[in-house]
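> Dropping the sequence and predicted coords here.
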Amino acid sequence: MKFNDLDLKNWKDTDICVDSLQIYPNRDKSGKHKNIYHGNFIPQIPNQLIRRYTKSGECVFEPFMGSGTTLFECENLNRKYMGFDINQNIINYVKSSMQSSKFSDYFIAKCNSMDLDSVNQNFISQDINSVQFVLMHPPYMDIVKFTDDQNDLSQCSDINEFMAKFKIVCVNSLKFLDKNRYFAVVIGDVYKNSEVLPLGFYCMDMIKQNFKVKLKGIVVKNIEGNRGKLGSGGIWTYRALNSDYYIFKHEYILVFKKEF
């Protein structure tokens, strides 16, 4: 079934990437997009996903809004948007970024996405019963602590605690996603206690074990323009050679289809 506005009669002209390995030379810095928030993902990710898995006028939901990257893409692509974040400071930043915008089909709120009552109340307040795409870009455990709130997943240093909390977010978010529609998790691995902790694979397994979904894609994405990744002679290369690890140069985009 087709859930997008792509013209497949002219499929050779599309710029939608369907490769499981996606390498971007740099991040899109046009419009409202600014790299001001540690860990925000490049705009190309939501742009590609929104155009492939939604139609104009449909609604995209984010339980981890961050600095508004997906909202700005929804504004550009004429999609409705709903986003929550636990960080009031970043909520204020996004609101200020949208002050002069003529785009009104969006709602953002400070909300703990693990709190089902709060999630439900926000959806009810907007008279929204369902969404057509969910995009989740959770913190990568405690690599960067975004707030002091203990409900913030960036406060989790234990993988079991993180997965238990992320599962609750998935339950609360996916209940609003229409059946047979798609959602994506953007996640990277972490390095703790002198070894790689494959956070992306843990998330993928948790979702497969607890929800009736089909895994439609494991996309490995890299942006070559990241500081610290440029060239082969940088200080990180020396550190890696002087030790026993490899430099993280990728994240995963896990795409699922909801079947419940």
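Nice, I can see it. Numbering: from 1, shown residues only.
> Please make it C-alpha for all contacts and neighbour counts, starting now.
OK.
> Run a quick neighbour tally on Phe162.
21 (other Cα atoms under 10 Å).
> so is it in a helix, a strand, or just coil?
Here Phe162 is recorded as helix under DSSP: H, G, I helix; E, B strand; the rest coil.
> show me where the stretch 51-200 of the chain has strands.
Ranges of strands in the stretch 51-200 of the chain, per DSSP state E, counting those that start in this stretch, are 59-62, 80-85, 106-110, 131-136, 177-187, 190-192, 195-197.
> Go through those and pick out the most buried.
strand 59-62 (a mean of 25; mean count of other Cα atoms under 10 Å).
> what packs against that strand?
With contacts taken as 3 or more Cα pairs under 8 Å, 6 or more residues apart in numbering; DSSP states H and E, strand 59-62 sits against strand 80-85, strand 131-136.
> Find the residue at the geometric middle of this protein.
In the chain, the centroid-proximal residue (Cα atoms, centre = their mean) is His137; its distance is 2.8 Å.
> Use this one as the comparison:
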Amino acid sequence: MPKFNDLDLNNGNWKKYEDILTDSLWIINERDKSGKHSNFYHGNFVPQIPYQLIKRYTKKGGWVLDLFLGSGTTAIECEKLERNIIGIDLKEELVARAKELIASDKIQKHFGLGDSGSEETKKDIQKILKHHKKTGVDLVLLHPPYFDIIKFSEDKKDLSNAGNLQDFLNMFHNVLQNSFELLKSGGYMGVVIGDKYANSEWIPLGFQCMNEAQKVGFKLKSIIVKNMEGNRGKIGSGGIWRYRALNSDYYIFKHEYILIFKK
């Protein structure tokens, strides 16, 4: 059994984990809509992503940190898989929703309002971990805005309001620095990020964010490419996008990255 998860691989048991993806290409055609999951929030990621990473890189009773809480997708999976969760978001209504949504006493849960890249937020999380006698979380999951593609708020601390690409990367660097300091030695981080197209040029946002994580000190373990289906902004308009692509010199976005790092 790997020391960082609960998978029992002995005596041929590894064959029963057919739901665990091990390839670097993930084909997920439809989001999981079961249980408490809802697609009400523009920009949330499919629940299958946190499910996969939590199963691979934590044990029951372990600790997961989500610094872009959003609609609570990671928190819902933590509750289902019996992992403890710390979630941070800039929007008060999302924090309040998570507190109502995750009411089970099966796990420890802490949801807070704050800037995930700030010293104050880092210290607040360190107090929580100290209270539970933990030196760090087992897994960090980050699903940041893809720069300014979707505006999530009017808050200047919101990464989607960064004035330019370099400002975005600087702000995300601060989040990564906090993640590194809050993650235990030997712990893992997953970053879900896509690229951007602007001014007739492909912006490799995913690789730029990967580079920022490496600057902080994270070791890159895997680059997973996930197909992007059901994009709310493109539902019902596939023909239009195909025509635009044929009439121009670019390819349609059909993927995003899941970057796996280790401390």
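Sure thing, it's come through. Note that the structure is predicted; figures quoted are calculated from it, not measured.
> List the TM-score for the superposed pair.
After superposition, the two chains reach a TM-score (TM-score structural alignment, normalised by the length of the first structure) of 0.92; 256 aligned residues with a Cα RMSD of 1.9 Å.
> coming back round to it: would you list the helices and strands packed on strand 59-62 of the first structure in JSON lines and tack on distance to Ile42 of the first structure?
Below are these laid out as JSON lines (distance: least, Cα to Cα, whole Å):
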{"stretch": "strand 80-85", "distance to Ile42 of the first structure": "17"}
{"stretch": "strand 131-136", "distance to Ile42 of the first structure": "13"}
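> Show me where the second structure has its helices.
Listed in chain order, the helices of the second structure (DSSP state H) span 48-57, 73-81, 92-101, 119-131, 165-182, 205-216, 238-246.
> Please identify the most buried of the ones you listed.
Taking mean count of other Cα under 10 Å, helix 73-81 is the most buried of the helices of the second structure, at a mean of 23.
> The first structure: matching residues for that one?
Mapped onto the first structure using TM-score structural alignment, helix 73-81 of the second structure covers residues 69-77.
> average distance between that stretch and the second structure?
Using mean Cα distance after the TM-score superposition for the first structure, stretch 69-77 of the first structure ends up 0.2 Å from its aligned counterpart in the second structure, as a mean over the superposed pairs.
> List the contacts of that stretch.
32-33, 40-43, 46-47, 50-51, 56, 60, 80-81, 83, 103, 106 (Cα atoms under 8 Å, 6 or more residues apart in numbering).
> same thing with stretch 38-50 of the first structure?
16-17, 27-28, 33, 60, 66-67, 69-70, 73-74, 133, 135, 139, 144.
> Let me see the contact set for the aligned residue in the second structure for Ser97 of the first structure.
Matched across to the second structure, Ser97 of the first structure falls on Leu101, judged by TM-score structural alignment. For Leu101 of the second structure, the contact set (Cα under 8 Å, 6+ apart) comprises Lys36, Ile76.
> who are the neighbours in contact with the residue nearest to the centre of the first structure?
For His137 of the first structure, the contact set (Cα under 8 Å, 6+ apart) comprises Phe64, Met65, Val185, Val186, Ile187.
> do you know how far the aligned residue in the second structure for it is from Gly238 of the second structure?
Using TM-score structural alignment as the criterion, His137 of the first structure maps onto His143 of the second structure. Counting by Cα to Cα, to the nearest Å, the gap between His143 of the second structure and Gly238 of the second structure amounts to 25 Å.
> Leu129 of the second structure too?
The gap separating Leu129 of the second structure from Gly238 of the second structure is 46 Å, by Cα to Cα.
> How about Asp66 of the second structure?
32 Å.
> now Leu9 of the second structure
Distance of Leu9 of the second structure to Gly238 of the second structure, computed by Cα to Cα: 43 Å.
> just Val137 of the second structure next, same as before
41 Å.
> ok, now which ones touch whichever residue in the first structure pairs up with Leu90 of the second structure?
In the first structure, the residue matched to Leu90 of the second structure (TM-score structural alignment) is Ile86. Contacts of Ile86 of the first structure were listed using Cα under 8 Å, 6+ apart, and they are Phe64, Lys110, Cys111, Asn112, Ser113, Thr147, Asp149, Asp152.
> Now do the last one: how many residues are near it, please.
If I follow you right, that is Asp152 of the first structure. So Asp152 of the first structure, with other Cα under 10 Å, has 23 neighbours.
> Contact partners for the equivalent of Ile159 of the first structure over in the second structure?
By TM-score structural alignment, Ile159 of the first structure lines up with Leu165 in the second structure. Residues in contact with Leu165 of the second structure (Cα under 8 Å, 6+ apart) are Phe147.
> How about Lys55 of the first structure?
So Lys55 of the first structure contacts Phe3, Asn4, Asp5, Arg79 (Cα under 8 Å, 6+ apart).
> try 10 Å this time
Lys2, Phe3, Asn4, Asp5, Leu6, Leu77, Asn78, Arg79, Gln132 (Cα atoms under 10 Å, 6 or more residues apart in numbering).
> out of the residues you listed, which are buried?
Leu6, Asn78, Arg79, Gln132 (16 or more other Cα atoms under 10 Å).
> Name the nearest of the residues you listed relative to Glu224 of the first structure.
Leu6 (28.0 Å; Cα to Cα).
> I'd say the closest one and Arg52 touch.
Yes: Leu6 of the first structure lies in contact with Arg52 (Cα atoms under 10 Å); the separation is 7.4 Å.
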